[in-house]
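Peer 1: Here is my input; please provide its structure:
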Amino acid sequence: MLFPDYRPRRLRQNKDFRRMIRETVLSADDLILPLFAINGKNVKNAIPSMPGHYQLSLDNLVKTAKDAYNLNIPAVMLFGIPDKKDSLGTEAYAKNGIVQRAARELKNKIPDLVVITDVCLCQYTDHGHCGVVEGNIIENDASLDLLARTALSHAKAGADMVAPSDMMDGRVTEIRNVLDENSLSHVPIMSYAAKYCSAYYGPFREAAHSAPQFGDRRTYQMDPANALEAIREVSMDVEEGADIIMVKPALPYLDVICRVRQEIDLPVAAYNVSGEYAMIKAAEKMGWIDGKKVMMETLTGIKRAGADMILTYFALEAAKDLLKKGE
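Peer 2: Got it, this is the predicted structure:
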């Protein structure tokens, strides 16, 4: 098709034409709101690098989750900040740990909200790594039982879905088996299947107090240069029983999201991570960009790449904007 026979601008000339031919439509149904739970009452600790986000005690956590639910956001992702840490991250799988209590409270107060829990050890270990440490080695197989115990404790507390983010080999199988053995076969697993060792996680580590105390996470999170490896990782998690697979971060890995969407027939999630959020907020504050427009363009781009759902710190803001537009 060539000009003058084909004139693409014909269908761009007014907003109604543009709506009618729009290929990618973002809605609140696509969004998942991450939340940080902390002990105490009436606690709302601002996270400086993530404007508009807070460490929340359970009373304030419920209020924020209700705001999300009232904006038609279907789900939240829970991260916990414990009072104490140790080498084995025992608070991660404690019956009355912060995430377990948060899950129970949310399901009690907002039963129809989908509660997803992050399953990892880094927020709970005194060394800040996502598994058991021996010397300077993060031991894969020794970590699997602790991760499975964490997922089981979350599911018993009422979590609708568990999301292992540790990137230990074999953890999906271990979690699936322990859930099934405890009559929790109905609980799905959202696997952080292709999680890269990224510099974009900095603000999150401030929020969750989860920075490693030595070394880095390159021996278990993926090399940012690799895309074929992501397909292998995702395929392995699918074979092990994952119900949803996730690519994290989103923006630097849109090509990976697209490839995963083309090759895998399970739902695909993408995590629009803290550093991506912080950069947009910082540029908006400086007056360099229109923050709302960049936010919506970013989220639409992630969905266009193939994500069925997007974990994003923009969830509340985006849902409000979508509600105004009636989309």
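Peer 1: CA atoms for contacts and neighbours, from now on please.
Peer 2: OK.
Peer 1: Help me confirm that Lys320 is found in a helix?
Peer 2: Yes. With the criterion set as DSSP: H, G, I helix; E, B strand; the rest coil, the secondary structure at Lys320 is a helix.
Peer 1: Next, count neighbours for the closest residue to it other than its chain neighbours.
Peer 2: Excluding the flanking residues, the one nearest Lys320 by C-alpha to C-alpha, 6 or more residues apart in numbering is Leu71, at 6.7 Å. Burial of Leu71 is recorded as 19 neighbouring residues (other C-alpha atoms under 10 Å).
Peer 1: Likewise for Arg22?
Peer 2: 9.
Peer 1: So which residues of the stretch 101-250 of the chain form strands?
Peer 2: For the stretch 101-250 of the chain, the strands identified by DSSP state E, counting those that start in this stretch occupy 114-119, 132-134, 137-139, 161-164, 190-195, 244-248, in order along the chain.
Peer 1: which secondary structure elements does the fourth one contact?
Peer 2: Yep, that's strand 161-164 we're talking about. Contact analysis of strand 161-164 by 3 or more C-alpha pairs under 8 Å, 6 or more residues apart in numbering; DSSP states H and E lists strand 114-119, helix 140-156, strand 190-195 as its packing neighbours.
Peer 1: Recalculate using a threshold of 7 Å.
Peer 2: Identification of packing neighbours for strand 161-164 by 3 or more C-alpha pairs under 7 Å, 6 or more residues apart in numbering; DSSP states H and E yields strand 114-119, strand 190-195.
Peer 1: which one of the strands of the stretch 101-250 of the chain is the most hemmed in?
Peer 2: For the strands of the stretch 101-250 of the chain, average neighbour numbers computed from mean count of other C-alpha atoms under 10 Å are highest in strand 190-195, which has a mean of 28.
Peer 1: Okay, angle between that strand and strand 244-248 too, please.
Peer 2: An angle of 40 degrees separates the directions of strand 190-195 and strand 244-248 when computed by axes from the mean of the first three to the mean of the last three C-alpha atoms, to 10 degrees.
Peer 1: what's the angle from strand 190-195 to strand 114-119?
Peer 2: Taking the same axes, to 10 degrees, one finds that strand 190-195 is oriented at 50 degrees with respect to strand 114-119.
Peer 1: could you list every residue that touches Cys122?
Peer 2: Contact partners of Cys122, counting by C-alpha atoms under 7 Å, 6 or more residues apart in numbering, are Gly128, His129, Cys130, Ser210.
Peer 1: circling back to that earlier point, tell me which of the strands of the stretch 101-250 of the chain approaches Thr150 most closely.
Peer 2: Within the strands of the stretch 101-250 of the chain, the stretch nearest Thr150 is strand 114-119; the backing value is 6.5 Å (C-alpha to C-alpha).
Peer 1: The protein: helices as residue ranges?
Peer 2: With DSSP state H applied, the chain shows helices at 15-21, 58-70, 98-109, 140-156, 171-181, 202-208, 228-240, 254-263, 274-285, 291-305, 315-325, listed in chain order.
Peer 1: Could you also give me the structure for this next sequence, so I can compare it with the first?
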Amino acid sequence: MSNLQFDRHRRLRMTSALRDLVRETAVTKDDLIYPVFAVEGYDTKNEVPSMPGVYQYSLDLLKEEIDDVVERGIKAILLFGVPAHKDEVGSNAYAENGIVQRAIRELKIRHPELTIIADTCLCQFTDHGHCGIIEEGHILNDRSLDLLTKTAVSQAEAGADVIAPSNMMDGFVTAIRHGLDEAGFVNVPLMSYAVKYASAFYGPFRDAAHSSPSFGDRRTYQMDPANREEALREAASDNREGADFLIVKPALSYLDVVRDVRAEFNRPVVAYNVSGEYAMIKAAAAQGWLDEKETVMEKLTSMKRAGADVIVTYFAKDAARWIDEG
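Peer 2: Here you go, the predicted model:
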């Protein structure tokens, strides 16, 4: 055996201190964005049935939830709104006193240092559950851009720090960027859902946001999961049109795309660890089939290793605690 020549890689794994010393990738609390759901009403806290530990909060209780988020050291939230009233054009998405606009104003007073990212879409607010205007069963791309821009401007007026358009209409980045600039919000960045697949992993989110389409599906505007090169075309358009961040959604099944976008574009890349990915781990952990902490941190680390600068995850509060525990 003494004549064998081989590399001894294990030398750098022999102690915990050595492993820490040579670790290439680390998830920190600064990497995390926590999604939250605001609903109308008072003293309301509804657990999402398919997402244990995730709730819809009325504004009075949302403030307490965000107190806890900030205390844990999380510096950014992604805000979704669930309105009491829906109509065919999603008018509550851009109403001055809409649920999202009120939530932004109240949270900014309470936590001015918190970065509030406003999801900008119509699906939670339309009675048909699609992300744009419908005519004869078709989603009208260009007419939808006007309402999406109106929504983004109203969110910026309420005090949103970042606008995150998730609708996947063609041209949504340039339309919203021009709208924000014309309204005087030239310094409000866009976190574009640049690469958003028509994924089976969104099911639990639709429970949380009450946003399931009443007919058909979203495959005419969300991407085919089989396509990789198309993702780069989508991201290139958004990059050219003025996006400041590029989101890849979902994350776990699309780490190759996260890596591609990271390599191609000099923009912060956001991996969205979606609701189905969350629900699977929660279900397996509840059965004792997985160690939740170890699995979650391995998963988040894989997203950072693939090239994500930022991670949107429902595990953000838990991850922050685990990071503090070392």
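Peer 1: And the TM-score between these chains?
Peer 2: Both chains were compared after superposition, and using TM-score structural alignment, normalised by the length of structure 2 their TM-score is 0.98; 324 aligned residues with a C-alpha RMSD of 1.0 Å.
Peer 1: The strands of the stretch 101-250 of structure 1 into JSON lines, with extra columns for distance to Leu11 of structure 1?
Peer 2: Supplementary listing: those in JSON lines, determined by distance: least, C-alpha to C-alpha, whole Å:
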{"stretch": "strand 114-119", "distance to Leu11 of structure 1": "39"}
{"stretch": "strand 132-134", "distance to Leu11 of structure 1": "58"}
{"stretch": "strand 137-139", "distance to Leu11 of structure 1": "56"}
{"stretch": "strand 161-164", "distance to Leu11 of structure 1": "42"}
{"stretch": "strand 190-195", "distance to Leu11 of structure 1": "38"}
{"stretch": "strand 244-248", "distance to Leu11 of structure 1": "34"}
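Peer 1: Which of those strands sits closest to Arg104 of structure 1?
Peer 2: Proximity of these to Arg104 of structure 1 was assessed by C-alpha to C-alpha; the nearest stretch is strand 114-119, lying at 9.5 Å.
Peer 1: Just name whatever secondary elements that closest one is in contact with.
Peer 2: Strand 114-119 of structure 1 sits against strand 75-81, helix 140-156, strand 161-164, with contacts defined as 3+ C-alpha pairs under 7 Å, 6+ apart.
Peer 1: can you pull the contacts of the spatially closest residue to Pro267 of structure 1 that is not a sequence neighbour?
Peer 2: In space, Pro267 of structure 1 comes closest to Ile244 once its chain neighbours are excluded; the distance is 5.1 Å by C-alpha to C-alpha, 6+ apart. Contact analysis of Ile244 of structure 1 by C-alpha under 7 Å, 6+ apart lists Ile189, Met190, Ser191, Leu266, Pro267, Val268, Ala269.
Peer 1: Turn the helices and strands packed on strand 114-119 of structure 1 into CSV, including distance to Ile47 of structure 1.
Peer 2: Compiled in CSV, those are given as follows (distance: least, C-alpha to C-alpha, whole Å):
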stretch, distance to Ile47 of structure 1
strand 75-81, 13
helix 140-156, 25
strand 161-164, 23
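Peer 1: quick one, which of these is nearest to Met309 of structure 1?
Peer 2: Of all these, it is strand 75-81 that lies closest to Met309 of structure 1, at 10.1 Å by C-alpha to C-alpha.
Peer 1: Measure how buried the nearest residue to Met222 of structure 1 once chain neighbours are set aside is and give me the count.
Peer 2: Computed as C-alpha to C-alpha, 6+ apart, the closest residue to Met222 of structure 1 that is not its neighbour in sequence is Tyr196, at 4.2 Å. By the criterion of other C-alpha under 10 Å, Tyr196 of structure 1 has 25 neighbours.
Peer 1: was I right about Tyr196 of structure 1 contacting Ala225?
Peer 2: No. In this structure Tyr196 of structure 1 lies outside contact range of Ala225 using C-alpha atoms under 7 Å: 9.2 Å.
Peer 1: any idea what Asn182 of structure 1 aligns with in structure 2?
Peer 2: In structure 2, the position corresponding to Asn182 of structure 1 is occupied by Ala183, as judged by TM-score structural alignment.
Peer 1: what's the distance between that match and Thr149 of structure 2?
Peer 2: Applying C-alpha to C-alpha, to the nearest Å, one obtains 11 Å for the distance of Ala183 of structure 2 from Thr149 of structure 2.
Peer 1: just checking, Tyr172 of structure 2 touches Leu145?
Peer 2: Careful, residue 172 of structure 2 is Phe and not Tyr. Yes. Phe172 of structure 2 lies in contact with Leu145 (C-alpha under 7 Å); the separation is 6.0 Å.
Peer 1: list the residues that contact both of the two?
Peer 2: The contact sets of Phe172 of structure 2 and Leu145 do not overlap (C-alpha under 7 Å, 6+ apart).
Peer 1: now, the most widely separated pair of the contacts of Cys122 of structure 1?
Peer 2: Spatial extent of these (C-alpha to C-alpha) is set by the pair Cys130 and Ser210 at 9.2 Å.
Peer 1: quick one, which of those two is more surrounded?
Peer 2: For Cys130 of structure 1 and Ser210, the more surrounded residue by other C-alpha under 10 Å is Cys130, and the numbers stand at 29 against 21.
Peer 1: who touches the counterpart of that one in structure 2 in this structure?
Peer 2: Applying TM-score structural alignment, one finds that Cys130 of structure 1 aligns to Cys131 in structure 2. Remark: with contacts taken as C-alpha under 7 Å, 6+ apart, Cys131 of structure 2 is in contact with Cys121, Leu122, Cys123, Asn167.
Peer 1: what do you get for Asp87 of structure 2?
Peer 2: By C-alpha under 7 Å, 6+ apart, the neighbours of Asp87 of structure 2 are Phe125, Thr126, Asp127.
Peer 1: What separation do you get for it and Lys75 of structure 2?
Peer 2: For Asp87 of structure 2, the distance to Lys75 of structure 2 equals 34 Å [C-alpha to C-alpha].
Peer 1: same thing with Leu252 of structure 2?
Peer 2: Going from Leu252 of structure 2 to Lys75 of structure 2 by C-alpha to C-alpha gives 23 Å.
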